[in-house]
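*Asks:* Fold the following and give me the result.
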Amino acid sequence: MQAPESRVVVRGSERQPLPDALPAHAPALDERLEVTVRVRPKNDPASLLATSPFADQLPAERTYLTREQLDEQLGADPHDLTQVHAFAHAHGLAVVHTDAARRSVVLAGTAAAMGAAFGTELQHYHSPGGTYRGRTGVLTVPAPLGDIVQGVFGLDDRPQAEPHFQVRPGRGPGAIVAHAASAAFTPPQLAQLYQFPAGLDGAGQTIAIIELGGGFKPQDLKTYFAGLGLPAPTVKVVSVGGARNQPTNANSADGEVLLDIEVAAAVAPRAKIVVYFAANTSQGFLNAITQAIHDKTNKPSIISISWGGPESTWTSQALDQFNQAFQSAALLGVTVCCAAGDNGSADGVSDGQPHADFPASSPYALACGGTKLVASGPSISSEVVWNEGPDSATGGGISAYFPVPDYQQQLTLPAAAKPGRGLPDVAGDADPNTGYQVRVDGQDLVIGGTSAVAPLWAGLLALLNQKLPRPVGFLNPLLYGSLIGKNATRDITSGTNGAYAAGPGWDACTGWGSPRGAALLAALQGGSRPAA
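*Replies:* Predicted coordinates:
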């Protein structure tokens, strides 16, 4: 008689049903699904970062890894991959794809085989948001894989993130006007107001944009950029896990996709834009990020992410694996810009407590908060925290999961249940009432939200990277270190996002503030500009 298999819990894999979700039925025994198994790296990325010489060094002084060097130092050990393959075969699962650099093994099999392999029972649930396949409790693997397997994604396919954009109420079709004297702005107007460096267009740079739904029509881009007097951008689509560019209508996630592309490309019109489309699940989201980071064909130096959700809605295995991916990006010199959320300090959670939005709360993300901007001609006359109510306000606060990073140790952070990473790091115009003129599915709309701030900063970073000898990369240590006092950002000192208030210096509403592009470039080059 064969001895029972000794099994251990996959750390951080515990899942609960969505609120108000009810079990509907078990999956058909032959329902086929694919999962992504993340395995441990050869070395700890955190320790590599700790020994890297660029903690607070200017870009010219930094040394980044190549993607090939990253593969060698942080890829999966071949022996670990062999053990995962053996586990799959022993449990009747097929190995679809193995990527040592991304430390991932994609396995396919029936729902019954997957449940048995990972020690769980799958269930279809009905929730207010629709039907999803889910699980409860923890996942397990055979004991020899206990240290090897760091995450299993795809058994649960609930929607994981929300796009952080908001359409200005009552704004119907209209004409894009290159020099509109309205409360809405074109991205080039904002670039002028934020003093983005002149004479740069992002040539030679690649911006990756992560999208978890929706799509775009090339004709919209052609019309929009013609209206701005700019060349239509070069946009490449990368399909992740079979997801595609699927535009439908202006009330869908298309608004997010077009906003991201149009803002980034209007600010950096010669930058190459690569859009990674993936399913809106933790598996799809993670796979899109790792594909962008490890993309040796397109080689993005900036990643823009405008999707997220409260930390409390994520498994800790997901929080850890996204964070490790962002650590890899830092080692490569890739900046990851993340929207900080559009639902104030509560982040849309109704328990009366503040919540931080993820992935912006990763210490290795440049978390982008929101402001309300009023201009007078070419100058900013007022800029305060964006807050039009609890469900139309910038996110920000203190992470309940990630500890205070080294670069924030000198800050006096707001009181929280336990000290944690404070966000956002920077900000920009996000109020839909002072929003961005964009074109979506044949309609000219005004859209706001921190979703617009991430691609705005991504476009600025493309300009900076074009001028600097090396990419900006992981900007956070510089923001909290040598850039202090260099006038690189416009301090926002008025307003709240609910639980937190703005004030001089860094705050949990707008971080260090909105960009002063030319001064930021000068500071990153080693100089400084006087206050405007």
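*Asks:* Only C-alpha atoms from now on, for both contacts and neighbour counts.
*Replies:* Fine.
*Asks:* So G395 is in contact with G369, correct?
*Replies:* Yes. The criterion here is CA atoms under 8 Å, and G395 meets it with G369 at 6.4 Å.
*Asks:* shared neighbours of the two, which are they?
*Replies:* 340-341, 424, 509 (CA atoms under 8 Å, 6 or more residues apart in numbering).
*Asks:* Neighbour count and secondary structure for those - can I get that in TSV?
*Replies:* Putting those into TSV (neighbours: other CA atoms under 10 Å; DSSP: H, G, I helix; E, B strand; the rest coil) gives the following:
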residue	neighbour count	secondary structure
A340	43	coil
G341	38	coil
P424	33	coil
C509	41	coil
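*Asks:* Before we compare anything, build this one as well:
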Amino acid sequence: MQRGLRVVDPGSRLEGEKLTGAVKLMAALTLEGPTRSFEGVEHLEGVVHVLRTARVLPAMHAPAYQRRAQAGAGAPASSNHSARQVAELYAYPAPAHCLPGEGQCLGLIEMAGTYSTQDIAHYFETFAPMPVITHVPAGEGPKEPNYTFDVHITMDVELAGTICPGAKIVLYNRHSQDFAIQDLYRVMATAIFDTQNQPSVLSVAWCAPEGADASISEAEEAALNELLVKAALLGITICAPSGDFGSMNPVHASEKQGLPLLVMGPVTCYPAASPLVLACGGTKLIAEGGRIREEVVWNQLAQRWSIEDERGHVVYSGLGGASGGGVSLLNSLPAYQEGLDVPEAVTMTARGTVVQPLERHRGRGIPDIAASADLLHGYHIHFNGQWGSGGATSAASPMLAGLIVRLNQMLGRRLGFINPFLYELQREKKNLFRTTEQGSNGGYDARPGEVWNPCTGLGSPIGENILQALEVLYE
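*Replies:* So this is what the prediction gives:
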């Protein structure tokens, strides 16, 4: 239990838990933020409950993997980075006398797909000690190959295992066939209430647009957010990709000649849009001589990408992708983002030649932080017997989750719901993040002098500085 809250009655996973604790702490976890002042009672008890839904939703990803042709037996492309190199560029703290992540558990939230043990073995022979990988099924679905999700699972395991080779990596997989919200809820609940492995950090490989056709409604988000409250109470940090289509996301999906046809709109992605989640955006990282030469917003929207599976079938054809970011229409602005330049979400209307705002909304801004996501300068990934380039915000999420695991290890505690502290410390100019000052994700720009922007959030991490600031905070 985190920061003074405890479970009085654990109830069931689906029915809720009875909690007791200070009002200020409970309010922080119900999105009011830890700095808000309160009057009246200082203590209360109540029930955190979860609604049940079975609505079907689409999983939306830009390409996360690019095959690179290699000569002979093949080797990682020199234009890419290893996950370890990126961790060093971001100054991830590392213990002196044991492996990074030792004694910790990092959970990977997957909806479908699997990975090849040969790919994983070959990758870790090249880059890092093989971590302990455990599988926890969250359903009875068949383990059928799914190229898109196989890529994401392989990338998640390889990146997370490189950053935290001493940690136990637990793969929670629903093996879903229809991607119902009930499936997402079940796999999340399985991980959050896993008393055997007790993950301290979860990285979600999935995202979908808010309020879109056949996607997540306001009521459904509210139900899932209550599950995220439980994770925070248990001291679990949840990282999720902010999306891979910049400031726009698919709001309607159909098929034309066997290929997906997407209608785009200015909506954010869930679960990153929840204020209880650490939303992970993407950058384009250029390094020379072991130092960062340049880091800008990841944006390949001007490029058209076509991705084929091993049989030559086109599995994706469309935009090249960009760091997801913008303003949630379903989640209000959290207290920890008050006073920042989070733009309003404005709905416009036109009657004849008269154009005027119809509605303004002050919502949760995403992302919170960012990491390298550019496919052309991506991460070394071994998939389907080939070396390739991994990227997109689906890669940023396990990279940043790995940082939180290392911080937990170094501090000897669970950081849990860390968002308010990261924002507060960065506002105090503790230099926790490298602010991105150049680039755009389509609808929003990164500019000098801003603490936060809707492209990369607070920026990319400076891990040692984050550790030092948290050590002082927890003294």
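*Asks:* TM-score for this pair?
*Replies:* The TM-score (TM-score structural alignment, normalised by the length of the second structure) is 0.78; 398 aligned residues with a CA RMSD of 2.9 Å.
*Asks:* Tell me the secondary structure at A401 of the second structure.
*Replies:* Judged by DSSP: H, G, I helix; E, B strand; the rest coil, the three-state class of A401 of the second structure is helix.
*Asks:* Who are the contact partners of it?
*Replies:* 106, 160, 201-203, 238-239.
*Asks:* Go again with 10 Å.
*Replies:* 106-108, 160, 163-164, 200-204, 237-240, 278, 280, 407 (CA atoms under 10 Å, 6 or more residues apart in numbering).
*Asks:* Just give the nearest non-adjacent residue to the residue at minimal distance from the centre of the first structure, would you?
*Replies:* In the first structure, the centroid-proximal residue (CA atoms, centre = their mean) is I305; its distance is 3.2 Å. Once flanking residues are discounted, I305 of the first structure sits nearest to C338: 4.8 Å by CA to CA, 6 or more residues apart in numbering.
*Asks:* Give me the three-state assignment for that neighbour.
*Replies:* Going by three-state DSSP: C338 of the first structure is strand.
*Asks:* Tell me where the stretch 251-400 of the first structure has strands.
*Replies:* Along the stretch 251-400 of the first structure, counting by DSSP state E, counting those that start in this stretch, strands occupy 272-277, 302-305, 307-310, 335-339, 357-358, 366-376, 379-385, 397-398.
*Asks:* and whichever residue in the first structure pairs up with S332 of the second structure, what element?
*Replies:* Under the alignment (TM-score structural alignment), S332 of the second structure maps onto P403 of the first structure. Using DSSP states H and E, P403 of the first structure is not contained in any helix or strand.
*Asks:* Could you pull up the contacting residues of P403 of the first structure?
*Replies:* 362-363, 418-422.
*Asks:* Of the residues you listed, which is the most crowded?
*Replies:* Per-residue neighbour counts (other CA atoms under 10 Å) across the contacts of P403 of the first structure peak at G422, which has 30 neighbours.
*Asks:* That residue matches what in the second structure?
*Replies:* For G422 of the first structure, the residue aligned by TM-score structural alignment is G365.
*Asks:* nearest spatial neighbour of its match, skipping sequence neighbours?
*Replies:* V327 (4.6 Å).
*Asks:* Quick check: the one you found touching D368?
*Replies:* No. In terms of CA atoms under 10 Å, V327 of the second structure does not count as a neighbour of D368; the distance is 11.7 Å.
*Asks:* shared neighbours of the two, which are they?
*Replies:* 273, 454.
*Asks:* give the contact list for the residue nearest to G365 of the second structure.
*Replies:* 247, 266-269, 273, 333, 342-346, 361-367, 454.
*Asks:* which residues of the stretch 351-475 of the second structure fall in strands?
*Replies:* 354-361, 363-366, 369-372, 379-383, 386-390, 433-434, 460-461.
*Asks:* repeat for the stretch 101-250 of the first structure
*Replies:* For the stretch 101-250 of the first structure, the strands defined by DSSP E, counting those that start in this stretch occupy 104-110, 123-127, 130-134, 140-142, 149-153, 162-163, 166-167, 206-211, 234-239.
*Asks:* what about the first structure, which of the contacts of V327 of the second structure hold up?
*Replies:* Cross-checking those against the first structure gives 247, 266-269, 273, 333, 342-346, 361-367, 454 as conserved contacts, using both residues aligned by TM-score structural alignment, their matches' CA atoms under 10 Å.
*Asks:* Can I have the buried ones of those residues as a ChimeraX selection?
*Replies:* Of these, the buried ones go into a single ChimeraX selection, burial set by 16 or more other CA atoms under 10 Å:
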select :247,266,267,268,269,273,333,342,343,344,345,361,362,363,364,365,366,367,454
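*Asks:* Does I273 of the first structure touch T234 like I think?
*Replies:* Yes. With contact defined as CA under 10 Å, I273 of the first structure reaches T234; the gap is 6.1 Å.
*Asks:* Identify the residue of the second structure aligned to the residue nearest to the centre of the first structure.
*Replies:* Counting by TM-score structural alignment, the partner of I305 of the first structure is V204.
*Asks:* Also H294 of the first structure?
*Replies:* Match for H294 of the first structure (TM-score structural alignment): F193.
*Asks:* Apart from its chain neighbours, what residue comes closest to its match?
*Replies:* R13 (7.5 Å).
*Asks:* Could you do S282 of the first structure as well?
*Replies:* Q160 (5.7 Å).
*Asks:* Just tell me what the one you found corresponds to in the second structure.
*Replies:* So Q160 of the first structure corresponds to P58, using TM-score structural alignment.
*Asks:* coming back round to it: can you report how many residues neighbour the residue nearest to F193 of the second structure?
*Replies:* 16.
*Asks:* All the helices of the first structure, residue numbers only.
*Replies:* Assigned by DSSP state H, the first structure shows helices spanning 45-51, 67-74, 78-90, 111-117, 187-193, 218-228, 254-267, 282-293, 316-332, 450-467, 476-479, 517-525.
*Asks:* Can you check which part of the second structure the longest one sits on?
*Replies:* Per the alignment by TM-score structural alignment, helix 450-467 of the first structure matches residues 393-410 in the second structure.
*Asks:* OK, contacts around the residue mapped onto Q104 of the second structure from the first structure?
*Replies:* By TM-score structural alignment, Q104 of the second structure lines up with Q205 in the first structure. When contacts are counted by CA under 10 Å, 6+ apart, Q205 of the first structure touches 268, 270-273, 298-302, 459, 461-466, 471.
*Asks:* How far off centre is stretch 9-29 of the second structure?
*Replies:* 24 Å (CA atoms, centre = their mean, to the nearest Å).
*Asks:* Fine by me, we can end here.
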